[in-house]
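Trainee: Pasting the sequence and the predicted model now:
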Amino acid sequence: MIGALVLTLPVVALLLMLFRGNGDEDEGPLKAAIVDQLSITVPNPEFILDATSKLEQAGYVVDYYPGEEVTVSFYRQLPFFNYDVIVFRSHADRLQTVDDQGNAFDEVVLFTSEPYSEERYQSEQNDNDLVIVRYSEGGDPFFGVAAGFIDNVGNGFDGAQIIMMGCEGLLTDTTAKAFIDRGAKSYISWNETVTASHTDAATSVLLGHLLLEGLPPSVAVAETMAELGPDPLFGSELVAYPPET
């Protein structure tokens, strides 16, 4: 169902990618994470196998996190795992609100799979770092991770490339900027609502251009859109942030 051209890396290039660091310092193998919060509601094991294969071909050790593990605590710990690539296969939604102090919020919220509770994380709820999200109007509430939460995590993302597969991930750039401000190299996502099938197909192609061919994020995004086009239902397109990456 998902197809992409898989290029074989030259042996020398592959060996160079397998280890980081400069001089005599060996920082270990490249690491990637697939955070599959969508696995609970829209599973796609074929995509996971394809994405894992591409990442491994590019020299990454891959960790997979199913939806059940995607909690507030997981997001809090994620920066400390020192991933070089993080693929968020996650629901997302736009948050537009004004708090009691008159502060306006317009950002993208990443869904967790942790049921909402008024009693938990009260300080972060008061600051709108954690908010209520639902899959549908009137549905069960869950915690959502907002840009302020990313801003306040205790570690940086240290040059990681972030691929946020969910809806509206770059409808505004607030959440993208939070990742960049915390050290991420780039952030790629959609500028509107996207269907699960299209984001899976596009991300598969994107990984080939970005990691196997080694194209810059903005070029990899342009090549992916040239091949697959916008989402056929919603017209959304992949975007790279910052645009010059």
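Mentor: Okay, I see it.

Trainee: Could you use CA atoms for every contact and neighbour count after this?
Mentor: Fine.

Trainee: Report the buried residues of whichever strand or helix holds Phe111.
Mentor: Using DSSP states H and E, the element containing Phe111 is strand 104-115. Residues of strand 104-115 classed as buried by neighbour count (16 or more other Cα atoms under 10 Å): Phe105, Asp106, Glu107, Val108, Val109, Leu110, Phe111, Thr112, Ser113, Glu114.

Trainee: how close does Ala147 sit to Phe74?
Mentor: Separation of Ala147 from Phe74 (Cα to Cα, to the nearest Å) stands at 16 Å.

Trainee: which secondary structure elements does the helix or strand containing Leu206 contact?
Mentor: Element membership of Leu206, judged by DSSP H and E, is helix 196-207. In terms of contacts (3 or more Cα pairs under 8 Å, 6 or more residues apart in numbering; DSSP states H and E), helix 196-207 is packed against helix 45-57, helix 217-228.

Trainee: Could I get the full set of helices for this protein?
Mentor: Applying DSSP state H to the chain gives helices spanning 11-18, 45-57, 72-77, 122-126, 147-151, 174-181, 196-207, 217-228.

Trainee: let's bring in a second model and compare:
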Amino acid sequence: MSFSTARTLAIISTVTAGLLFFGGRLSASRALSLTVPNAEAAEPLASAPSKETAVFAGGCFWGIDAVFRRVKGVSSVSSGYAGGTRVAPDYDQVSSGTTGHTESVQVIFDPSVVTYSQLLQIFFSVHNPTELNRQGPDHGTQYRSAVFYTSDAQKKSVDTYIAQMNRQKTFKDPIVTQVAPIDKFWAAEDYHQNYFAGHTNQPYIVINDAPKVALLKKRFPSLYKEPLG
């Protein structure tokens, strides 16, 4: 397995921060201390298709991947790259910040069980959408917050929800999440898939990603399930 210099430095800085603050306990993001509102206009379940695809980017894909694997109605989660121009990018290329991609997760879900609006609420609960081109210890456009919509209905939902949160001042600062149509989602290397499951004791995971999973279970108990393998 190879890691980019940027990710290696992020892990080192996370370990250092963990030793300095509260014996290794550090909030993954200021956003995790906030309560994100329900969407004002949720789509009806009755008219939903049997399967839908969503793509989210909220910093390192390890934590976002772990969260959505634990959501009822989600049948598949893949870590990968979206929003860039290079064909079939690999991890090192994306990590260089020169391809335009951001680390993302592709979520296949049953909207009769969990709606897209509910997925948006979860997504905006587990990362900080006010941080521009960074998330926690990870810096660069490859870690930007983004929602890549797969339909006009999804675009309307995310635009409306972001406007609602900005109007209600859910976050202290304006939301900078990119909203764009999905062009192509490229699956990441195998070792990145379900990374959380095999590295639960890694300091980066403990400090940055485990709190996201814990938050999902605490705030969305009716949607929480045991993780996909």
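Mentor: Perfect, I can see it now. All values derive from a computational prediction rather than experimental measurement.

Trainee: What does the superposition give as a TM-score?
Mentor: Once superposed, the chains reach a TM-score of 0.29 (TM-score structural alignment, normalised by the length of the second structure), with 110 aligned residues with a Cα RMSD of 5.5 Å.

Trainee: one step back: for the helices and strands packed on helix 196-207 of the first structure, give me TSV that also has mean neighbour count and distance to Phe142 of the first structure.
Mentor: TSV is the format used below for these (neighbours: other Cα atoms under 10 Å; distance: least, Cα to Cα, whole Å):
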stretch	mean neighbour count	distance to Phe142 of the first structure
helix 45-57	17	24
helix 217-228	19	31
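
Trainee: Now distance to Val131 of the first structure too, for the ones you listed, in TSV please.
Mentor: Formatted as TSV, these follow (distance: least, Cα to Cα, whole Å):
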stretch	distance to Val131 of the first structure
helix 45-57	28
helix 217-228	30
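
Trainee: How many neighbouring residues does the residue lying closest to Arg7 of the second structure once chain neighbours are set aside have?
Mentor: Excluding the flanking residues, the one nearest Arg7 of the second structure by Cα to Cα, 6 or more residues apart in numbering is Asp138, at 7.1 Å. By other Cα atoms under 10 Å, the residues close to Asp138 of the second structure number 21.

Trainee: and if you look at Ala10 of the second structure?
Mentor: 17.

Trainee: Buried residues, whatever helix or strand it lives in. List them.
Mentor: Assigned by DSSP H and E, Ala10 of the second structure falls within helix 5-20. Buried residues in helix 5-20 of the second structure, counted by 16+ other Cα under 10 Å: Ala6, Arg7, Ala10, Ile11, Thr14, Val15, Ala17, Gly18.

Trainee: quick check, nearest of these to Gln106 of the second structure?
Mentor: Arg7 (21.2 Å; Cα to Cα).

Trainee: Can you tell me which of the buried residues of strand 104-115 of the first structure lies closest to Leu18 of the first structure?
Mentor: Nearest to Leu18 of the first structure among these, with distances taken as Cα to Cα, is Leu110, at 30.2 Å.

Trainee: distance of Val77 of the second structure from Gln178 of the second structure?
Mentor: 21 Å.

Trainee: Also Ile12 of the second structure?
Mentor: 28 Å.

Trainee: Other residues contacting whichever strand or helix holds Tyr204 of the second structure?
Mentor: Secondary structure assignment for Tyr204 of the second structure, by DSSP H and E: helix 203-204. Identification of contacts with helix 203-204 of the second structure by Cα atoms under 8 Å, 6 or more residues apart in numbering yields Ile11, Thr14, Val15, Gly18, Gly24.

Trainee: tell me what the helix or strand following it is packed against?
Mentor: Next along the chain after helix 203-204 of the second structure, taking DSSP H and E as the criterion, comes helix 210-219. Contacts defined by 3+ Cα pairs under 8 Å, 6+ apart place helix 210-219 of the second structure against helix 61-68.

Trainee: relative to helix 210-219, how tilted is the helix it packs on?
Mentor: 20 degrees (axes from the mean of the first three to the mean of the last three Cα atoms, to 10 degrees).

Trainee: and helix 61-68 of the second structure, what does it pack onto?
Mentor: strand 74-82, strand 102-109, helix 195-198, helix 210-219.

Trainee: What residues of it count as buried?
Mentor: So helix 61-68 of the second structure, judged by 16+ other Cα under 10 Å, has buried residues Phe61, Trp62, Gly63, Ile64, Asp65, Ala66, Val67, Phe68.

Trainee: Let me have the residues you listed in JSON lines, adding distance to Tyr195 of the second structure as columns.
Mentor: Formatted as JSON lines, these follow (distance: Cα to Cα, whole Å):
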{"residue": "Phe61", "distance to Tyr195 of the second structure": "9"}
{"residue": "Trp62", "distance to Tyr195 of the second structure": "6"}
{"residue": "Gly63", "distance to Tyr195 of the second structure": "9"}
{"residue": "Ile64", "distance to Tyr195 of the second structure": "11"}
{"residue": "Asp65", "distance to Tyr195 of the second structure": "8"}
{"residue": "Ala66", "distance to Tyr195 of the second structure": "8"}
{"residue": "Val67", "distance to Tyr195 of the second structure": "12"}
{"residue": "Phe68", "distance to Tyr195 of the second structure": "13"}
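
Trainee: Now for the residue lying closest to Gly58 of the second structure once chain neighbours are set aside, how many residues are close by?
Mentor: Leaving aside its chain neighbours, Gly58 of the second structure sits nearest to Ser145 (4.6 Å; criterion: Cα to Cα, 6+ apart). By other Cα under 10 Å, the residues close to Ser145 of the second structure number 28.

Trainee: State the distance from Ser145 of the second structure to Pro203 of the second structure.
Mentor: 23 Å.

Trainee: go on, Arg7 of the second structure?
Mentor: Distance from Arg7 of the second structure to Pro203 of the second structure, by Cα to Cα: 13 Å.

Trainee: picking up where we left off before, in TSV, list the contacts of helix 203-204 of the second structure along with distance to Lys212 of the second structure.
Mentor: Listed next are these as TSV, based on distance: Cα to Cα, whole Å:
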residue	distance to Lys212 of the second structure
Ile11	17
Thr14	16
Val15	18
Gly18	16
Gly24	16
